[in-house]
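> Okay, predicted coordinates and the sequence, questions at the end:
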Amino acid sequence: MLFRRRHSPTRLERMRVAVWPRHSWSRSTRYLGKRVLRLTATPHAIAIGFACGAFASCTPLIGFHFLTAFAVAYLMRGNMIAAALGTSIGNPITFPFIWAVTFKIGQWVLHGRTSDAGPQEVHQQFQHGLFEKSFDALWPMLKPMFIGAIPLGLVLATVSYFAVYKSVEVYQRRRKRTIEKKKRRLFPHPARAMEDDPHA
C-alpha cells in the first residue's frame, strides 16, 4: 500500500501513541485542528460532536470516554468523528487539572467545602486507587468527580461548541469560495466567452 509504514507498530507502541503523541503536542494540536475543520458535515453537527467529546473527557470513566462521547453525540445528533476528536481535551497534561476541579466541585456540592489537595495530589490518589483499590473503596472519590464533571463538562462543551462552530463555518465558507474560483477559471461562463470571442 502507498505510504504504508515499513515496520508496523507493535500493540505497545499503539497504546503509547494513543495517550502520548509521537511528535510534539503543538504539532499534534495543529493536526487535530485540521482534522476537525476538514470533516464533511454541517458546522453545527461537527461542533456538537466535538462538544460531546469534550464533555465526556471530564468524566472519570477512564477507558470509556470514546463510548460516552459516541452515546451523547448520538442523542444530540452530532458528528461521531468529531466526538472522538473532542475526547482529546482529556489527555495526560489536562487530566490532573480536570480531575482536581471535578473532585473539588463535587465536594463543594455534596459537603459545602473542598479539600486543600492540589491537582497532582488528586491525580496520584485517583490513579493509585483506580488500579489498586476495589470499586467500593474508590467510590467516595468517584462520586464527587462524577457530580463535578457535569458543570465543568457543560462549560467546556459550550466553549468548544462556539469555538469549533465558528472555525468550521469560516473554513467551509473560504473553501467554497476557493472551489468556485477554480471552477470559474476552468469553466468560464458561456455568455462571457461568446462576448470575448470576436468571431462569435
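Now that the structure is in, tell me what you want to look at. Just so we're clear, the structure is a prediction, and the values are computed from it rather than from any experiment.
> Going by C-alpha atoms from here, please, whenever you check contacts or count neighbours.
Fine.
> Now residue 158. Nearest residue, chain neighbours left out?
residue 51 (6.8 Å; Cα to Cα, 6 or more residues apart in numbering).
> List the residues that contact the one you found.
Under the criterion of Cα atoms under 8 Å, 6 or more residues apart in numbering, the contact list for residue 51 reads 83, 86, 156-158, 160-161.
> Just among these, which is most surrounded?
When neighbours are counted by other Cα atoms under 10 Å, residue 83 leads the contacts of residue 51 with 33 neighbours.
> Mind telling me what element it is part of?
helix 80-86 (DSSP states H and E).
> helix or strand right after that helix?
Next element after helix 80-86 (DSSP H and E): helix 95-111.
> Can you get me the centre-to-centre distance for that next one and its chain?
Chain-centre distance of helix 95-111: 21 Å, with Cα atoms, centre = their mean, to the nearest Å.
> Buried ones in that helix, by neighbour count?
95-108 (16 or more other Cα atoms under 10 Å).
> next one: stretch 169-176
In stretch 169-176, counting by 16+ other Cα under 10 Å, buried: 169, 171-172.
> What of stretch 36-52?
Residues of stretch 36-52 classed as buried by neighbour count (16+ other Cα under 10 Å): 36-37, 39, 43-52.
> now swap in stretch 70-80 and tell me
For stretch 70-80, the neighbour count (16+ other Cα under 10 Å) marks 70-73, 78-80 as buried.
> And for stretch 113-120?
Buried-residue list, stretch 113-120, by 16+ other Cα under 10 Å: residue 119.
> Which parts of this structure are helices?
Secondary structure of the chain, counting by DSSP state H: helices at 11-19, 25-37, 43-56, 65-76, 80-86, 95-111, 119-132, 135-186, 190-196.
> Check it against this one:
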Amino acid sequence: MLFRRRKPADLWERTRTMVWPRRSFWRSAQYFVKRVLRLTATPHAIAAGIAAGVFASFTPFMGFHFFIAAGLAWCIGGNLVASAIGTAVGNPLTFPFIWGATLETGRLILYGRELSHGAPIHLGKMLRHLEFSQLWEPVIKPMSVGALPLGIFFALVFYFVTRWATFTFREQRRKRLAERARRKAGRQAFDARTATSS
C-alpha cells in the first residue's frame, strides 16, 4: 500500500488517536469539512445526511448512531456517507455536554420543576450489573426525550450551514474552473496566432 505506516499502530496508539488526534482538532475538523464538501451529491442530500448524523449523535443509544443516522438519511433523502460523517459531532469531547443537556432537558419536559423524585441513582453500579430496567426510567428515558428538541434544533442548524457551504464551495469551484478554461483557451489562441504569423 502506498501510504501505509512503517510501524503499524498498536492498540494504545489507536485509542489515543480516537480521543486526541495526532495533529490537532482543527486539522481534523478541516478534513471532515473538505470531505463533506467534495461529496458527489446534491447540496440538499449532503446537508440532510449531515443533519441526520447530528440528530443521531444526540440520542443516548451508543453503538447505534450510524444505523440511526443512515435510517434517517434514507427517509429524508440524505447522503449516507454524509450521515456517517455527521455522527462525528458526537465525540469524546462533546458527549459530556450532549448527555448533560439532553438529560436535563428531558427531565424538565417529563417532570417539570419537580426534579427531586426518589433516591439518587448509582450509575456505576447499574452499568456494572447491566440493570437496564432500573437505568431506563431515571437516565435513558429523559435523555431520549431531551434528545428530540435538542437534536432537531442542532440538525436544522447544521442542515442550513452545510447546504449554504456546499453551494458556495461549488459556485467558487465552478468559477475557478471557468477562469482556468478561459486562460487555457487564451493561451491556445495566442499560440495559434504565433504559429501562423511565423
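Done, it's in. Everything numeric here is computed off the predicted structure, so don't read it as measured data.
> Touching stretch 18-27 of the second structure from outside, list them.
By Cα under 8 Å, 6+ apart, the list of residues contacting stretch 18-27 of the second structure reads 28, 92-93.
> redo that, cut-off 7 Å
residue 92 (Cα atoms under 7 Å, 6 or more residues apart in numbering).
> Now the terminal residues of that stretch, how far apart.
Stretch 18-27 of the second structure stretches 14 Å from its first residue to its last (Cα to Cα, to the nearest Å).
> For that stretch, what is the distance to the chain centroid?
15 Å.
> Kindly report the same for stretch 144-160 of the second structure.
Using Cα atoms, centre = their mean, the offset of stretch 144-160 of the second structure from its chain centre is 13 Å.
> okay, that stretch sits on what stretch of the first structure?
Matched against the first structure by TM-score structural alignment, stretch 144-160 of the second structure falls on residues 146-162.
> Relative to the second structure, what is the average displacement of the matching stretch?
Here the mean offset of stretch 146-162 of the first structure against the second structure after fitting is 0.4 Å, by mean Cα distance after the TM-score superposition for the first structure.
> Report the contact partners of the residue nearest in space to the middle of the second structure.
Nearest to the mean C-alpha position of the second structure, by Cα atoms, centre = their mean, lies residue 86 at 1.9 Å. When contacts are counted by Cα under 7 Å, 6+ apart, residue 86 of the second structure touches 50-51, 53-54.
> So what's the residue count around residue 34 of the first structure?
Using other Cα under 10 Å, residue 34 of the first structure has 13 neighbouring residues.
> how near is it to residue 1 of the first structure?
With Cα to Cα as the criterion, residue 34 of the first structure and residue 1 of the first structure are 24 Å apart.
> Also residue 51 of the first structure?
With Cα to Cα as the criterion, residue 51 of the first structure and residue 1 of the first structure are 35 Å apart.
> Residue 48 of the first structure now?
Residue 48 of the first structure is 35 Å from residue 1 of the first structure, where distance means Cα to Cα.
> Over to residue 159 of the first structure?
The value you get for residue 159 of the first structure to residue 1 of the first structure, if Cα to Cα is used, is 40 Å.
> Which of these two has more residues huddled nearby?
Set residue 159 of the first structure next to residue 1 and count neighbours by other Cα under 10 Å: residue 159 wins out with 14 against 4.
> With residue 89 of the first structure as the reference, measure out to that one.
With Cα to Cα as the criterion, residue 159 of the first structure and residue 89 of the first structure are 12 Å apart.
> again, but for residue 78 of the first structure
Taking Cα to Cα, one finds residue 78 of the first structure at 17 Å from residue 89 of the first structure.
> With residue 102 of the first structure instead?
Using Cα to Cα, we find residue 102 of the first structure at a distance of 15 Å from residue 89 of the first structure.
> before we move on, what about residue 131 of the first structure?
Separation of residue 131 of the first structure from residue 89 of the first structure (Cα to Cα) stands at 23 Å.
> same question, residue 107 of the first structure
Taking Cα to Cα, one finds residue 107 of the first structure at 23 Å from residue 89 of the first structure.
> now residue 198 of the first structure
61 Å.
> out of the two, which sits in the more crowded spot?
Taking other Cα under 10 Å, residue 198 of the first structure and residue 89 do not tie; residue 89 has more neighbours (21 against 7).
> Please say which position in the second structure the more buried one maps to.
Aligned by TM-score structural alignment, residue 89 of the first structure pairs with residue 89 of the second structure.
> these two touch, right, its match and residue 54?
Yes. Residue 89 of the second structure is in contact with residue 54 according to Cα atoms under 7 Å; the separation is 6.0 Å.
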